[in-house]
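Colleague: how would this look folded up:
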Amino acid sequence: MAMLLFLLFSLKLIPISVLSQSIRNITIGSSLSAGTNNNSWMSSPNGDFAFGFIKLEQEDTNDFLLSIWYAKIPDKTIVWYANTDTPASNGSILELTSDGLVLTDPSGEQLWKTEGLDGRVSRVILNDSGNFVLMDDNFANVWETFDNPTDTLLPTQISRRESLSFFFKMMVILSMYSVNLPSGYVNDNYYSSGTFDSNASSSGTQLVFDMYGGMYILRENNEKFNLSEEIRVSTTQYYLRETLNFDGVFTLYQHPKNSNSSDGWSIVWSIPDNICTYSVHNADFVQGCAEDELSNNNTDIYDFEVLIDIDWPFSDYVLQKPFTEENCRQSCMEDCMCSVAIFRFGDSCWKKKMPLSNGRVDPGLNGSKVFMKVRKYNSSLLPPPTIVIKNRRSTLILVGSVLFGSSAFINLVLIGLICLSTSYVFVYKKKLRRVNQRDYAVETNLRCFAYEELEETTNGFDKELGRGGFGVVYEGVINIGSTTRVAVKKLNNFLLQEVEKEFKNELNVIGLTHHKNLVHVIGFCEAESERLLVFEYMSNGTLASLLFNGEKPCWKLRRQIAFGIAKGLLYLHEECTTQIIHCDIKPQNILLDDYYNARISDFGLSKLLNMNQSKTNTVIRGTKGYVAPEWFKNMPITSKVDVYSYGVLLLEIISCRRNVEVELENEEKAILTDWAYDCYKDGNLDALVENDKEALEDMKNFVKLVIIGIWCVQEDPNIRPTIRKVTQMLEGVVEVQVPPCPSPITIQYSLY
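Modeller: Below you'll find the predicted structure:
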């Protein structure tokens, strides 16, 4: 019995003994020199991982990387590194101090160190999971590589919001985006988990890589949101690692533990599943996805037209800095995505891709150079010559000479061919006239769909997303390199003339716009009496459904949405080549994308103004409760009508109630705009949000938004601010003044 107890006790001591051996010589003051015979400072107890210096593979360098790697695989696959920006030269020293790890070059210059440990470090360990940990006297972790990841995650690694590496952005979603070096300019994310939730209890807190190869976001309510496929890989048979590769694909790899081959890594799953479909929106990832014309010598195909002080403000996708003018030209020439490069400030190169929109002359650019890529003349790229029949007389002479010089059979064949050709020409010309008659004042980057294609896309128009006065919106799925959800708006055809006007108006307006707070149109269909528009799908529905269907969304999100709508309207009113008045701003026309960004939709009621126009007269447009008083007074209509509607909408966002609720027992609350002013005047703003704790804790911004809303709903449009002034007040650039009473007769207008 004593022997059995001794054996059991001995077995329990084995891991501790092995652990002691692995850290035996690593005490405060210990050091390791790069380039010595043994560049490994320590190994994990099971021998799977090693920590130390790895020599970089470039033949012309003698530099080293402080790393953790798989020790039993011949190619020493790296899973963590410290000093990628400042490689350590031969003779550099790594030292363990009470402040942590310090890496210096042979001259004593510091290359890298662990930050914020303030003398708390007393020991170090590399555990079997590959986590390198610094501990204090009480064996508590004070720093670890699992909390400071680079491009690889290992099984059991948990990454919190504040500890994720540069390629992740973890708030309540997981995003991947590219960063332009050396400028640090961040592109739009090319992948997102779509896990945003306005409910704080559902917000993501941790990114977890479990021991079986699964990856998920853990929310505050302990709910798991899986990012990977449902899999279970045996960790007794395979090494596992998740790595963000150079092409932007995040991939789970496995490697047999009993294999000595360095080629043993195989893919289990990856996100995104097809990076080529994402490179359409992010031009950094073009390897394997590039256009066919990308060649080693693009100067044979393209040249640059040089312009001065021209800009397309919303087409940037890369900032390269510091760059010379020649670097800028060359970079754009070698990039198949680059249509224009703008060289500014003597060292900044902004690359822009199609579609170029909102182009303008801007003297404020102070002589910046624009390099516009244009195709050189090249006969091999020209289409084949077209035979043109100049006139009827010469045609008859040609036909007669052929007929009389040929046999009867050939004559018949020729006559038949001529008849077919003639009918084809007439049909073609007819179609061409129909196309030319269409009022497409848009850049032709919209896809033209066949009606049958959209019918199939929507499964026979079976899933309705919403409807309005001019049509019904259906959900559909199309394939544009990958399966993509879309919203198909089918316009009513009971009044073809009105539908035609609506269709062309909406197509023209949306085709001319490009802004992150506007819904993007993908294409259209014009088939006999049917008119349809295809939009990007907005996964989180309308603002109305968010505000009025139960629990209030968080205050921060509501503020974010209010800002987004204002910026979208500013673009429509002042930043488009053609000024646009929307005329129907309301919660049902504000859609929410994957990240709950506000996107203005439904331009069917928009009124287009030329840049030299500021007002127009028209029949009443809009929705009751949101219509500005000037519509009823036969007054000129300006962009201030949208400001009025925005003010009503802003008060709805603040209070999470509809602007008109006539069923309320308290009639004083029936009209939101009047009640909001009464609450403000009487110092009773708590009632407006019904004790919304988050809003009341942010009292300064809460009061400011209410005041801005009251300014926007002034009956006199001359008192109302412009949307630019509204945006400046929201951003705190312009001081918000005390508003006057909107109007004693606002009620009769609001109830329209």
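Colleague: for the rest of this, base every contact and every neighbour count on C-alpha atoms.
Modeller: Noted.
Colleague: what's the helix or strand for Ser10?
Modeller: helix 2-23 (DSSP states H and E).
Colleague: in that helix, which residues are buried?
Modeller: Within helix 2-23, the residues that qualify as buried are 19, 22-23, counting by 16 or more other Cα atoms under 10 Å.
Colleague: please name every helix or strand in contact with that helix.
Modeller: If you count contacts as 3 or more Cα pairs under 8 Å, 6 or more residues apart in numbering; DSSP states H and E, helix 2-23 packs onto strand 40-43, strand 123-126.
Colleague: quick one: which of these is nearest Gly400?
Modeller: strand 40-43 (93.0 Å; Cα to Cα).
Colleague: and Thr623, how many neighbours?
Modeller: Thr623 has 15 neighbours, counted by other Cα atoms under 10 Å.
Colleague: and it, what is it in contact with?
Modeller: 584, 586 (Cα atoms under 8 Å, 6 or more residues apart in numbering).
Colleague: could you identify which of the helices and strands packed on helix 2-23 is most buried?
Modeller: Stretch with highest mean neighbour count among the helices and strands packed on helix 2-23: strand 123-126 (a mean of 24; mean count of other Cα atoms under 10 Å).
Colleague: also this sequence, please, to line up against the first:
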Amino acid sequence: MGIGILIKCFGGSSSSSSSSSSTKQPSTTVEYLCRRFSLAELRKLTGDFDRSRIIGEGPYGVAYRASISVNGQIEDVAVKRLRQPEAYGISLYKNDILFTCQLHHPNLLSLVGFCDDNNEMIVVHEYAPNGSLFDKLYESPRLSWKRRLEISIGVARGLHYLHSGTKRTIIHGDIAPITIMLDENWVPKLSFFGVSKKAPKSKAKDVKRKELESVEGSVGSRKCLRVTNEVMHKSDVDSFGELLVDLICQNTSFNNTIDERLVAEMTEECWKLYMEIAESCLSKDPNERPDMGDVEVQLERLLQLQEEADTNHVLLI
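Modeller: Modelled structure (predicted):
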């Protein structure tokens, strides 16, 4: 595969030119934005991919914990090695790197580097000690209602940045519990940009659309950009609505039902507002779905209401 392919995708060039118009070096080439590891380096960092270092394992690959020096400081990282490159797809791997090395936000998982030696497909990113949201939703002890609400706000902020905080709107395309990682402070980080797309910026009442030649499958989520060939940023809003439902459901034999224990932690006003937000995000008409900036504000207000109610409850005891 080689780094030349990735540089070309950025519009850069590894060769020099005598033309004065081409003397400027591109500012967004891969080697400037992230680190290219050799396979030998990663073998050493992971103890030759020792099983004792495994922090996650799925159908497409294995993630290992390692420590590296970043700007003079030792930091833990996750080394994700794909073991079925053909099934995963080079395009997904390449797309993931191209997006994540350019995007920087507290609610996006940071890319450290990659390795494509000897046809390997390895991504190195920041380590998220609390794993994926999918893992935490159904394990014991369960996440509190307030923690789930804080996580939803973090995801909303990440999506708001993708939709409005970059030069062109970015459609994540795969928002689901499995692609949301949690750091040591339970801050959610959006990960996996393999199916992400750029689209023209859009406004609330002017949903821009971008035609794709095809829609590729996602890794681990139940759907990816619906079944349509027309992709919009409002598809992320719909997926976020499903995430809100996931956050208040309990999984029983793969059938989702509302977790009554969580409902008991909410005030009636907060429960009503939460459901209104979820329903608006899940509207069948994309034009009726809110922008993520509006969703973020509503969820922050909801958290404020819940905290006020909790404080008043304590004072009454």
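Colleague: returning to what we had before: mind putting the helices and strands packed on helix 2-23 of the first structure in TSV, distance to Glu663 of the first structure included?
Modeller: Formatted as TSV, those follow (distance: least, Cα to Cα, whole Å):
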stretch	distance to Glu663 of the first structure
strand 40-43	73
strand 123-126	68
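Colleague: between the buried residues of helix 2-23 of the first structure, which is nearest Val124 of the first structure?
Modeller: Ile23 (6.9 Å).
Colleague: just list the residues touching that closest one, thanks.
Modeller: 42, 124-125.
Colleague: just put the residues you listed in a markdown table and tack on distance to Tyr424 of the first structure.
Modeller: As requested, the contacts of Ile23 of the first structure are arranged in a markdown table below (distance: Cα to Cα, whole Å):
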| residue | distance to Tyr424 of the first structure |
| --- | --- |
| Met42 | 81 |
| Val124 | 83 |
| Ile125 | 81 |
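Colleague: what secondary structure does Asn718 of the first structure sit in?
Modeller: coil (DSSP: H, G, I helix; E, B strand; the rest coil).
Colleague: what does it correspond to in the second structure?
Modeller: Asn718 of the first structure maps onto Asn287 in the second structure, with residues paired by TM-score structural alignment.
Colleague: distance of that match relative to Val237 of the second structure?
Modeller: 11 Å (Cα to Cα, to the nearest Å).
Colleague: looking at those two, which one has more neighbours?
Modeller: Val237 (28 against 13).
Colleague: counterpart of the more buried one over in the first structure?
Modeller: Using TM-score structural alignment as the criterion, Val237 of the second structure maps onto Val643 of the first structure.
Colleague: does its match touch Lys725 like I think?
Modeller: No - with contacts counted by Cα atoms under 8 Å, Val643 of the first structure stays clear of Lys725, the gap being 10.3 Å.
Colleague: can you pull the contacts of the corresponding residue of the second structure for Val488 of the first structure?
Modeller: In the second structure, the residue matched to Val488 of the first structure (TM-score structural alignment) is Val79. Residues in contact with Val79 of the second structure (Cα under 8 Å, 6+ apart) are 42, 63-66, 122-125.
Colleague: so which of those wins on neighbours?
Modeller: Neighbour counts for the contacts of Val79 of the second structure peak at Val124, which has 26 neighbours (criterion: other Cα under 10 Å).
Colleague: what's stretch 160-168 of the first structure aligned against in the second structure?
Modeller: Stretch 160-168 of the first structure maps onto no residues of the second structure, going by TM-score structural alignment.
Colleague: stretch 561-573 of the first structure too?
Modeller: Aligning stretch 561-573 of the first structure against the second structure (TM-score structural alignment) gives residues 151-163.
Colleague: what's the matching stretch in contact with?
Modeller: Applying Cα under 8 Å, 6+ apart, the external contacts of stretch 151-163 of the second structure come out as 105-108, 169-172, 180, 186-190, 201, 233, 236, 240, 244, 291-293, 295-296, 299-300.
Colleague: what separation do you get for the match of Asn718 of the first structure and Glu230 of the second structure?
Modeller: 14 Å.
Colleague: where do the helices of the stretch 101-250 of the second structure begin and end?
Modeller: Secondary structure of the stretch 101-250 of the second structure, counting by DSSP state H, counting those that start in this stretch: helices at 133-137, 145-164, 234-247.
Colleague: residues in contact with the last one?
Modeller: Applying Cα under 8 Å, 6+ apart, the external contacts of helix 234-247 of the second structure come out as 137, 148, 152, 156, 159, 171-177, 207, 225-226, 256, 277-283, 286-287, 289-292.
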